[in-house]
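Peer 1: predicted model, plus sequence, below.
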Amino acid sequence: MPATIAIIGRPNVGKSTLFNRLVGKRLALVDDTPGVTRDRRAGDARLGDLKFTIIDTAGLEEADQRSLEGRMRAQTEEAIADADAVLFVIDARAGVTPSDAHFANLLRRTDTPIILLANKAEGRAGESGLYEAFGLGFGDPIAMSAEHGEGLADLYDALLPIIDGVEAAEDTGAEAKTDVDVEDAEDEAPAGSRERPLRVTIVGRPNAGKSTLINRILGEDRLLTGPEAGITRDSISVDWVWNDRHVKLFDTAGIRRKARVQEKLEKLSVADALRAIKFAEVVIVTLDATIPFEKQDLQIIDLVAREGRALVIAINKWDLVEDRAAAMQVISDASERYLNQIRGVRIVTMSGLHGRGIDKLMEAAFSAYEVWNRRVSTGRLNRWLDGVLIHHPPPAVAGRRVKLRYLTQPKTRPPHFVVFCSRPETLPESYTRYLVNGLRETFDMPGTPIRLSYRKGDNPYAAKAQKRKIQ
């Protein structure tokens, strides 16, 4: 495994900016507001020819352990314990603050190698803080600017012996496997394999229990949880193995109604959650069992369907429901009434806090993925279309009936069907829904979005007619 490097420091010293610089992508949310990062986030970093895992952490703050800041600090301490080295970041423009000195004393008690970084050191404004950093006792500080990419060469020199030492301790056979072309392996490997884990994104309204569910799945407090709504901000990915099948889980920020999203940070968090949906293969929409199918829940489900992702609905906090038979009837009626566009979607009742229903949830996720990838042969499709045209032909428009000539499936993920016909613009939307529902029922595609488009065939006599007009 590659070396693990953790970035720590007090809030607003540029940790997430440095994280984004090293991974080469804007993965972590960055803002001038202190305390943006809350959960620890891992990414694949590269610096020259060095490859390692970088971990972005919440800012170190002195707070009660039961408070949100105290729980954030506990997450950071776990990252320090698991890391092969720590990048201790201070703000060179602010100098060494009492908080920096306090946390430097804590770091001295660990055996983990410490590399001191004086960030924001560009220009003369950071010179005094750079000189103050010598007094922390971690050797020569590295003057750098994560925003502008300055000082990375010095950081390379500091990381080189640490990463070389970790790689030397690894088995050489495992090291040789890192030369495999990952993209080629993903194309050939089935979803759920080590080379290509199934990408599952968990979304929902704030405080629906998404992070608690992932913590229960992993069997550890990997993600920050609590009674406060909106704790999660970044979309955090974690790897997991379920029944010998590899899964990459994405936890996301709660998505509120657009009119209520006012603050810039929440807008960034929601945008990050929407991006996680777009790159997912299966999306689990988490609903609160005490108030299921709120308007915002339906909007999130509709968003996932429009994005064309495989969908599973998890009714979380089922342990809080007293009359479960009546609640199940309400859920069934609501799904029949509101989820026509994804009829037959799997609904799983569960409790993320107590770990009940997790196996059923993952079975539903892999089943939804299989349906999402289902392909139907052209012969079967056209035999079905012939029967449809006999029993329920398209309506006549202006005295002329639309002719459906041919049906094929050019794409999967989600299933996409194309009908070749005459005058497709005159077909009513109700007939399209009739065809989609027929495809779903006949070819066993419950709960997955189905795309159906029309294509007008070329008229072989159009050229002759145009020629006669010219003459």
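Peer 2: That came in fine, so what should we check first?

Peer 1: going by C-alpha atoms from here, please, whenever you check contacts or count neighbours.
Peer 2: OK.

Peer 1: please verify my assumption that residue 33 contacts residue 12.
Peer 2: Yes: between residue 33 and residue 12 there is a contact at 7.1 Å, judged by Cα atoms under 8 Å.

Peer 1: neighbour count: these two, which is higher?
Peer 2: Legend: neighbour count by other Cα atoms under 10 Å for residue 33 and residue 12, higher for residue 12 (21 against 10).

Peer 1: helix or strand for the more buried one, which one?
Peer 2: When elements are assigned from DSSP states H and E, residue 12 belongs to no helix and no strand.

Peer 1: ok, how many other residues are close to the closest residue to it other than its chain neighbours?
Peer 2: Spatial nearest neighbour of residue 12, excluding adjacent residues (Cα to Cα, 6 or more residues apart in numbering): residue 34 at 4.8 Å. A count of nearby residues for residue 34, using other Cα under 10 Å, gives 14.

Peer 1: and the comparison structure, right after this:
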Amino acid sequence: MSFTLAIVGRPNVGKSTLFNRLVGKRLALVDDTPGVTRDLREGAARLGDLRFTVIDTAGLEDATDDSLEGRMRRLTERAVEMADVCLFVIDARAGVTPVDEIFADILRKRSGHVILAANKAEGAAAEPGVYEAWGLGLGDPVQISAEHGEGMNELYARLMPLSDGFAARTEAEAPEIDVAIDEDADPDGETVPAYAAPTPERPLQVAVVGRPNAGKSTLINTILGEERLLTGPEAGITRDAISLALDWDGLPVRLFDTAGMRKKARVQHKLEKLSVSDGLRAVKFAEVVVVLLDAAIPFEQQDLRIADLAEREGRAVVVAVNKWDIEEDRQGKLRALKEAFDRLLPQLRGAPLVTVSARTGKGLDRLRLAVQKAHEVWNRRIPTAQLNRWLAGMIEQHPPPAPGGRRIKLRYMTQAKTRPPGFVVMCSHPDKMPESYRRYLVGGLRTDFDMPGTPIRLHLRSQSGANPYKARKTPGPSRLRKHL
């Protein structure tokens, strides 16, 4: 990425629509309601042959206090200082407003490169607003339509010379790297590791989910070491599922901050439905899901639903109990939490339960280790020979049932997949196998192969085809003489 472009402007001028247009995906929530976007969302943009990072920001509000609007404005101003280029978007149909004039003056002082874009410029109704945009003193406005994709060529022409300048600057500032070659190294002696650790190119995908006001954004800000996400006492601040790449004490991860998920019956507003669906999509794309609970009211019905959703999607699950710093009887509370966890979530038995404080940062080192361990277990593969020796021992200890007087025979077992671990058992009469025996095998896999908490998929299949040796007869002495 050669440069960073921040899209700024007052609420409801089409910033998120333009962001989605540039990244080529519907990542940001779009709605007619002003102020949908609250956090900074980054994406890899593509415009012709240009590749750059684009930042979608909250609408600039005329507020400077500690209210929600004031905190949103400070976050947007921080994005302006971070970006190489600011794309100032106005609504061409509404014309230039006094708020636009205020923020145009701010951008002139804070940003070195500002491009003025008049959005919603399709049709004759936008012409007066385009003419008014000249009065902002930011040069010739680029007439675009983010919804219909018009004006992208003109935007490309404005960005191209800036991109060349930033590319030359990056090349000049790049340090020289000497690559040492070990001539004694044996390239053929490498072995493929059983577990592929996350890399900066393929980071570990971690989604943080939970009820509103559980402290998800505060937790991610503490991990990042900066106020990157909007936080506050109000419940339901986060709306989009925001993804952030970082190095977490040597572990490359991409963290997804999701909107708080309330009970379905309470979700009535269209915007909240969009936020929850965006969070569910983040769970599906994640590898490890951190279910964040409030220590004061843990394991409510909605918490159990969220954890069960992650398990059904086949994600590795880590349960984190937040606000532990204000808990008084910690030992008694921890015992009660573990007992409730085993009783209410038996499908995640053995999953890590970590106590943290998002405000102070206590327990984040344990959370990182738990996330890495859960990812390793989620990718674990067991050799077939070892599985079948284990299966023989399980059958000897507890033989399968015999429905109708005919015992079910378990013949062969293999691991078909990982992420999550999936196993196939070839047997007779798989449709008659009771669920209790299936749970017996899954529990044995968890215990004997150290796979706590991760979802395990066990499939029973009948052995297809006839026995290839059944029709073959052993040749007698007379038949053997014929062949000699």
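Peer 2: That came in fine, so what should we check first? Model, not experiment: these values are computed from the prediction.

Peer 1: from residue 59 of structure 1, how far out is the residue nearest to residue 12 of structure 1?
Peer 2: Shown here: residue 34 of structure 1 relative to residue 59 of structure 1, a distance of 8 Å by Cα to Cα, to the nearest Å.

Peer 1: find the residues that touch each one of these two.
Peer 2: Common contact partners of residue 34 of structure 1 and residue 59 (Cα atoms under 8 Å, 6 or more residues apart in numbering): 11-12.

Peer 1: for structure 2, just list every one of the helices.
Peer 2: Along structure 2, the segments classed as helices by DSSP state H run 15-23, 68-82, 98-110, 127-133, 152-173, 216-224, 270-285, 301-312, 330-344, 364-378, 384-397, 435-448, 477-483.

Peer 1: which residue in structure 2 aligns with residue 134 of structure 1?
Peer 2: The alignment partner of residue 134 of structure 1 in structure 2, by TM-score structural alignment, is residue 134.

Peer 1: returning to what we had before: among the helices of structure 2, which is nearest residue 292 of structure 2?
Peer 2: helix 216-224 (6.9 Å; Cα to Cα).

Peer 1: what stretch of structure 1 does the closest one fall on?
Peer 2: Taking TM-score structural alignment, helix 216-224 of structure 2 hits residues 210-218 over in structure 1.

Peer 1: gap between residue 136 of structure 1 and residue 130 of structure 1?
Peer 2: Per Cα to Cα, residue 136 of structure 1 is found 11 Å from residue 130 of structure 1.

Peer 1: mutual contacts of those two, please.
Peer 2: Contact with both residue 136 of structure 1 and residue 130 is made by no residue, according to Cα under 8 Å, 6+ apart.

Peer 1: looking at these two, which is more packed in?
Peer 2: Here residue 136 of structure 1 and residue 130 are compared on neighbour count by other Cα under 10 Å; more neighbours surround residue 130, at 27 against 17.

Peer 1: from memory the more buried one sits against residue 122, does it?
Peer 2: No: using Cα under 8 Å, residue 130 of structure 1 makes no contact with residue 122, being 10.5 Å away.

Peer 1: what's the closest non-adjacent residue to whichever residue in structure 1 pairs up with residue 94 of structure 2?
Peer 2: Aligned by TM-score structural alignment, residue 94 of structure 2 pairs with residue 94 of structure 1. In this structure, residue 94 of structure 1 finds its nearest non-sequential neighbour in residue 129, 6.5 Å apart by Cα to Cα, 6+ apart.

Peer 1: isn't the one you found right up against residue 93?
Peer 2: Yes: judged on Cα under 8 Å, residue 129 of structure 1 makes contact with residue 93 at a distance of 5.8 Å.

Peer 1: of the two, who's got more company?
Peer 2: Between residue 129 of structure 1 and residue 93, counted using other Cα under 10 Å, residue 129 has the larger neighbour count: 23 against 20.

Peer 1: against residue 460 of structure 1, how distant is the more buried one?
Peer 2: Using Cα to Cα, we find residue 129 of structure 1 at a distance of 79 Å from residue 460 of structure 1.

Peer 1: what's around the nearest residue to residue 145 of structure 2 once chain neighbours are set aside, how many residues?
Peer 2: Spatial nearest neighbour of residue 145 of structure 2, excluding adjacent residues (Cα to Cα, 6+ apart): residue 120 at 4.8 Å. Residue 120 of structure 2 is flanked by 24 other residues according to other Cα under 10 Å.

Peer 1: which residues are contacting stretch 255-264 of structure 1?
Peer 2: Stretch 255-264 of structure 1 is contacted from outside by 203-206, 267, 270, 273, 296, 300, using Cα under 8 Å, 6+ apart.

Peer 1: swap in 10 Å and give it another go.
Peer 2: 31, 33, 203-207, 230, 266-267, 269-271, 273-274, 295-297, 299-300 (Cα atoms under 10 Å, 6 or more residues apart in numbering).

Peer 1: could you do stretch 423-431 of structure 1 as well?
Peer 2: 392-398, 400-404, 421, 436-437, 453-457.

Peer 1: hmm, residue 12 and the residue nearest to residue 145 of structure 2 touching each other?
Peer 2: No: between residue 120 of structure 2 and residue 12 there is no contact under Cα atoms under 10 Å: 11.1 Å.

Peer 1: if I look at these two, which residues touch both of them?
Peer 2: With Cα under 10 Å, 6+ apart as the test, residue 120 of structure 2 and residue 12 both reach 90-91.

Peer 1: and residue 400 of structure 2, what does it touch?
Peer 2: So residue 400 of structure 2 contacts 394, 407-410, 433-434, 437-438 (Cα under 10 Å, 6+ apart).

Peer 1: which one of the residues you listed sits closest to residue 229 of structure 2?
Peer 2: The closest of the contacts of residue 400 of structure 2, once distances to residue 229 of structure 2 are taken by Cα to Cα, is residue 438, at 44.0 Å.

Peer 1: residue in structure 1 paired with residue 263 of structure 2?
Peer 2: Aligned against structure 1 by TM-score structural alignment, residue 263 of structure 2 finds its counterpart in residue 257.

Peer 1: distance of that match relative to residue 334 of structure 1?
Peer 2: Going from residue 257 of structure 1 to residue 334 of structure 1 by Cα to Cα gives 20 Å.
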